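Chemist: kindly return the folded structure for what I paste below:
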Amino acid sequence: MTDERKRTGRGSRLSGRTIATRVRTAKGRKTSSTRWLQRQLNDPYVAEAKKQGFRSRAAFKLMEMDDRYGFLKKGGRVVDLGAAPGGWSQVAVERIGPAGHVVALDINAMDPLAGAHVLQADFLDPAAPGLIVEALGGPADVVLSDMAAPTTGHPPTDHLRIMALLEAALDFAGSVLIPGGTFIAKVFQGGSERELLARMKRDFATVRHSKPPASRKESPELYVVAQGFRGTVP
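Modeler: Prediction:
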């Protein structure tokens, strides 16, 4: 058993092989929907998430990044933005333990999760940061953002929306993180814009792009992992 499995009680690796399932195109179902369903049924991370009781396969992305960078510490305070359905929050709750605190926020409804304070709100609503800070009860050790704006099919527009979410999450992280804290956010290949990346490099000791193994190869998503926040205590 690896150190990570001992620490969490669960592993970030897959436990076995799956047999490929072929999905027939049903009447009234679009071809794209059939492809999505077939991908889900044949995705080993989907099967493993179900087996281990995680709410989504995304849980493995966070586990893999934490196994590598070690930012989820026992007793830590964690903010999870774009949390629904709750896979990342589940991992955070397990890894920080009962002495820690997780605040999970999403614009969509999310089922209650033991060990986490769940909020339903639009993060871009001016009132949302205050709700998070009130629920957190102190500065954050880690701010996670798996937020993604709905795509329009127009790449320049979609990029601007993604960057707006990233900038808002970074602004929030700068207001709540402890010195030495960590900020992790979803971006897409092509990376974050130079101004935002330069800002992160100024405000954090290390800034890396990461594509965890659980992120589908065909997906353009990446995560920016910024550690060693240089700010002052909020």
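Chemist: C-alpha from now on. contacts and neighbour counts both.
Modeler: Noted.
Chemist: all helices for this structure, in order.
Modeler: Counting by DSSP state H, the chain has helices at residues 3-8, 31-41, 44-52, 58-69, 87-96, 128-136, 155-176, 194-203.
Chemist: export those to JSON lines and tack on distance to residue 19?
Modeler: As requested, the helices of the chain are exported to JSON lines (distance: least, CA to CA, whole Å):
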{"stretch": "helix 3-8", "distance to residue 19": "26"}
{"stretch": "helix 31-41", "distance to residue 19": "10"}
{"stretch": "helix 44-52", "distance to residue 19": "9"}
{"stretch": "helix 58-69", "distance to residue 19": "20"}
{"stretch": "helix 87-96", "distance to residue 19": "24"}
{"stretch": "helix 128-136", "distance to residue 19": "43"}
{"stretch": "helix 155-176", "distance to residue 19": "36"}
{"stretch": "helix 194-203", "distance to residue 19": "42"}
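Chemist: most neighbours per residue, which of those?
Modeler: helix 87-96 (a mean of 24; mean count of other CA atoms under 10 Å).
Chemist: to compare against the first, here's the next sequence to fold:
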Amino acid sequence: MNSFYKSIRLTRSVHTCRALLKETPQNLKGKKHSSQIWLMRQLRDPYVEKAKQENYRCRSAFKLLEINERFKILSPGLTVIDCGAAPGSWTQVATNLTNAHSKKEGPVGKVYGIDKLPFYPIEGATTLGNMDFTSAKTQETLYKLLQGDKVDVVLSDMAPNASGERHMDHYNIMLLAYSALKFALQISKVDGTLVVKVWDGDKSQQFEQNLLKFYNSVKIVRPDATRNESTEQFFLARGFKGLKTS
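Modeler: The predicted model follows:
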């Protein structure tokens, strides 16, 4: 693990303490309490600043970077689909690591970012905004772009808008997780990889068992960039077995 992630582990509490000593920013005045909490949390978060420094659109980039550093799921020449890509930080990471932007010598990958929302283009990636990855129309568009080829890695950092009711939020994110799995089964190469986010709950174990029906190995990963108060975790499924056609 590189020095950045080690330093984050060692200094997270120190960084937070220093942030607590800072004067409350003026732009909190008049905002709702929930908004004040969010803004203060952003100020205390080292990954927020790091994302700005490295030109990532969101701090979540570091979750995928760490997953890749630990498990080597992305490399030059691979074809990747990022489901629920907006605002695009995972697509940025995938583009860099697969060399989809052709900025390095060697194999050149392909990266496709899909989201129901519009989002700004990313150099080297094909961005499909205003498109639902589960729809037949979107999949038809993808297959045309892929020219019938399958993909190496399917990513999903999707999450529903949180209601604050844990069981409902868990249920809703599991619906998205199963949508990502169903999509991955249709579009992945044999030996392909799926990374999908969930919020932990009573349906997580069953989801893991379902993944094992289609993938040779499944790991549960909680990157350092995940906030302490979050129940977020990622299922990393590797070695897609393929679908029986008979």
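Chemist: ok so, going back, which of the helices of the first structure sits closest to residue 79 of the first structure?
Modeler: helix 128-136 (7.8 Å; CA to CA).
Chemist: could you list every helix and strand that that closest one packs against?
Modeler: Here helix 128-136 of the first structure touches strand 77-81, strand 101-106, going by 3 or more CA pairs under 8 Å, 6 or more residues apart in numbering; DSSP states H and E.
Chemist: now do 10 Å
Modeler: When contacts are defined as 3 or more CA pairs under 10 Å, 6 or more residues apart in numbering; DSSP states H and E, helix 128-136 of the first structure packs onto strand 77-81, strand 101-106, strand 116-120, helix 155-176.
Chemist: among these, which is nearest residue 39 of the first structure?
Modeler: Comparing those by CA to CA, helix 155-176 comes nearest, at 23.9 Å.
Chemist: by how many degrees do the closest one and helix 194-203 diverge?
Modeler: With axes from the mean of the first three to the mean of the last three CA atoms, to 10 degrees applied, the angle from helix 155-176 of the first structure to helix 194-203 works out at 20 degrees.
Chemist: average offset between helix 155-176 of the first structure and the second structure?
Modeler: Its aligned residues in the second structure lie a mean 1.4 Å from helix 155-176 of the first structure after superposition (mean CA distance after the TM-score superposition for the first structure).
Chemist: re the thing from before, looking at the helices of the first structure, which is closest to residue 220 of the first structure?
Modeler: Here helix 155-176 is closest among the helices of the first structure (CA to CA), at 11.8 Å.
Chemist: in the second structure, what stretch matches that closest one?
Modeler: Aligned by TM-score structural alignment, helix 155-176 of the first structure falls on residues 166-187 of the second structure.
Chemist: next one: the residue nearest the centre of the second structure from residue 83 of the second structure, what distance?
Modeler: Centroid-nearest residue in the second structure: residue 157, 3.2 Å away (criterion: CA atoms, centre = their mean). Distance, residue 157 of the second structure to residue 83 of the second structure, using CA to CA, to the nearest Å: 7 Å.
Chemist: between the two, which contacts overlap?
Modeler: 90, 180, 196 (CA atoms under 10 Å, 6 or more residues apart in numbering).
Chemist: who touches the residue in the first structure that residue 116 of the second structure lines up against in this structure?
Modeler: Mapped onto the first structure by TM-score structural alignment, residue 116 of the second structure lines up with residue 107. Contact partners of residue 107 of the first structure, counting by CA under 10 Å, 6+ apart, are 81-84, 119-125, 147.
Chemist: aligned to residue 140 of the first structure, what sits in the second structure?
Modeler: Match for residue 140 of the first structure (TM-score structural alignment): residue 151.
Chemist: what lines up with residue 75 of the first structure in the second structure?
Modeler: Using TM-score structural alignment, residue 75 of the first structure lines up with residue 77 in the second structure.
Chemist: tally of neighbours for the nearest residue to its match once chain neighbours are set aside?
Modeler: Take residue 77 of the second structure and drop its neighbours on the chain: the residue closest to it by CA to CA, 6 or more residues apart in numbering is residue 109, 3.7 Å away. Look at residue 109 of the second structure: counted by other CA atoms under 10 Å, it has 23 neighbours.
Chemist: many thanks, we can stop here.
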